[in-house]
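In: Sequence first, predicted coordinates after that:
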Amino acid sequence: MDITIYHNARCGTSRNTLALIRNTGIEPTVIDYLTNPPSHALLKAMIAAAGLTVRGAIRRKEAAYAELGLDNAALGDDALIDAMLAHPILIERPFVVTTQGVRLCRPSELVLDILPLPQLAAFSKEDGEAVIDASGQRIAR
């Protein structure tokens, strides 16, 4: 099964998403996007495939967002993507690509919508929130 996660190991949401992928028995391709960002064309395609706008895929809470003046509404998508690639910390995370689709997995449970295999065991997030029950089923919220 071909699954790729654009991952930041320092991010709890990214770690939870990776753990949910692995809970299917699949070992995904893990790309540390901070050191190996996608190309301009690939990032643009992932954002579109996930049904997002470019502004919806940028981390507004990062200091670089304000420092670079990225809140300027006159900036177009290509300029924003260029800024995201020059400063990969600005790319919202984690993006996951599977044969079932592309998602920005915030919250991490969104990955469940595009995983080709079911969950194999119970799963709780790092904060203790139960997401998958002992039979591998998603816990309703």
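Out: In hand now; what should we look at?
In: CA only for contacts and neighbour counts going forward, please
Out: Fine.
In: Let me know how buried the closest residue to Pro38 other than its chain neighbours is, in neighbour terms.
Out: Of all residues not flanking Pro38 in the chain, Leu85 sits nearest, at 7.7 Å (Cα to Cα, 6 or more residues apart in numbering). By the measure other Cα atoms under 10 Å, the count of residues near Leu85 is 20.
In: In addition, the following structure is provided for comparison:
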Amino acid sequence: MSMDVIIYHNPECGTSRNALAMIRNAGIEPHIVEYLKTPPARPLLIALIARAGLTPRQLLRDKGAPFEALGLADAGLADDALIDAMMAHPILINRPLVVSPLGVKLCRPSEAVLDLLPTAQRGAFAKEDGEQVIDASGTRVG
């Protein structure tokens, strides 16, 4: 199985940093797309949403600006309008979105990335906040 993994990453986001660290803890160096600098093209974003089994609203980051300023809480907005907003303001794309040979997933919480990795964790892992996710034998905790 190919080990190609792509993470749509925001280095300022702790959840995204934790997911990236778990990918690396599995011995995989992913292709990192800093989507705020290089947002996906509209057709790719639509394809990622579909492959993840999400709706555009489910991928929409609803915290802070510009979500509120753009009135995106309006449940009557069409999917195309939400995608337009994400294209104009990539910060509205929730993260991290991970693509692997096993599928596409919005990895919130970050340990959701474990379901997408084709190789096991190589050792213990704790999130930045200290929460133990993987024990010393490479087994998921909890």
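Out: Cool, got the structure. Please read these numbers as outputs of a predicted model, since none were measured by experiment.
In: After superposition, what's the TM-score here?
Out: Superposed pair, TM-score by TM-score structural alignment, normalised by the length of structure 1: 0.96. Supporting alignment: 140 aligned residues with a Cα RMSD of 0.8 Å.
In: one step back: counterpart of the residue nearest to Pro38 of structure 1 over in structure 2?
Out: Structural alignment places Leu85 of structure 1 opposite Met87 in structure 2 (criterion: TM-score structural alignment).
In: element containing the residue nearest to Pro38 of structure 1?
Out: Following DSSP states H and E, the helix or strand that holds Leu85 of structure 1 is helix 77-86.
In: Enumerate the positions of that helix that are buried.
Out: Leu80, Ile81, Ala83, Met84, Leu85 (16 or more other Cα atoms under 10 Å).
In: Then stretch 13-23 of structure 2?
Out: Thr15, Ser16, Arg17, Asn18, Ala19, Leu20, Ala21, Met22, Ile23.
In: And the third one? What does it align with in structure 1?
Out: Read that as Arg17 of structure 2. In structure 1, Arg17 of structure 2 lands on Arg15 (TM-score structural alignment).
In: Now that match: closest residue in space, sequence neighbours ignored.
Out: Ala9 (6.2 Å).
In: Around Gly56 of structure 1, how many other residues sit close by?
Out: With other Cα under 10 Å as criterion, Gly56 of structure 1 counts 13.
In: That one maps to what in structure 2?
Out: Aligned partner of Gly56 of structure 1 by TM-score structural alignment: Gln58.
In: surely Leu110 of structure 1 meets Arg103?
Out: Yes. Counting by Cα atoms under 8 Å, Leu110 of structure 1 touches Arg103, with 7.1 Å between them.
In: Compare those two (neighbour count), which wins?
Out: Arg103 (26 against 14).
In: what stretch of structure 2 does the strand or helix carrying that one fall on?
Out: Per DSSP H and E: Arg103 of structure 1 is located in strand 101-104. Strand 101-104 of structure 1 corresponds to residues 103-106 of structure 2 when matched by TM-score structural alignment.
In: what's the spatially most central residue of structure 1 in contact with, if anything?
Out: What sits nearest the mean C-alpha location of structure 1, by Cα atoms, centre = their mean, is Pro94, with 1.8 Å. By Cα atoms under 8 Å, 6 or more residues apart in numbering, the residues touching Pro94 of structure 1 are Ile5, Tyr6, His7, Asn8, Thr13, Ser14, Thr17, Leu104, Cys105, Arg106.
In: That one and Ala45 of structure 1: what is the separation?
Out: 15 Å (Cα to Cα, to the nearest Å).
In: How many residues are close by the alignment partner in structure 1 of Gln132 of structure 2?
Out: If you follow Gln132 of structure 2 across to structure 1 using TM-score structural alignment, you land on Ala130. Using other Cα under 10 Å, Ala130 of structure 1 has 14 neighbouring residues.
In: Report the separation between the equivalent of Pro30 of structure 2 over in structure 1 and Thr17 of structure 1.
Out: Aligned counterpart of Pro30 of structure 2 in structure 1: Pro28 (TM-score structural alignment). Distance from Pro28 of structure 1 to Thr17 of structure 1, counting by Cα to Cα: 11 Å.
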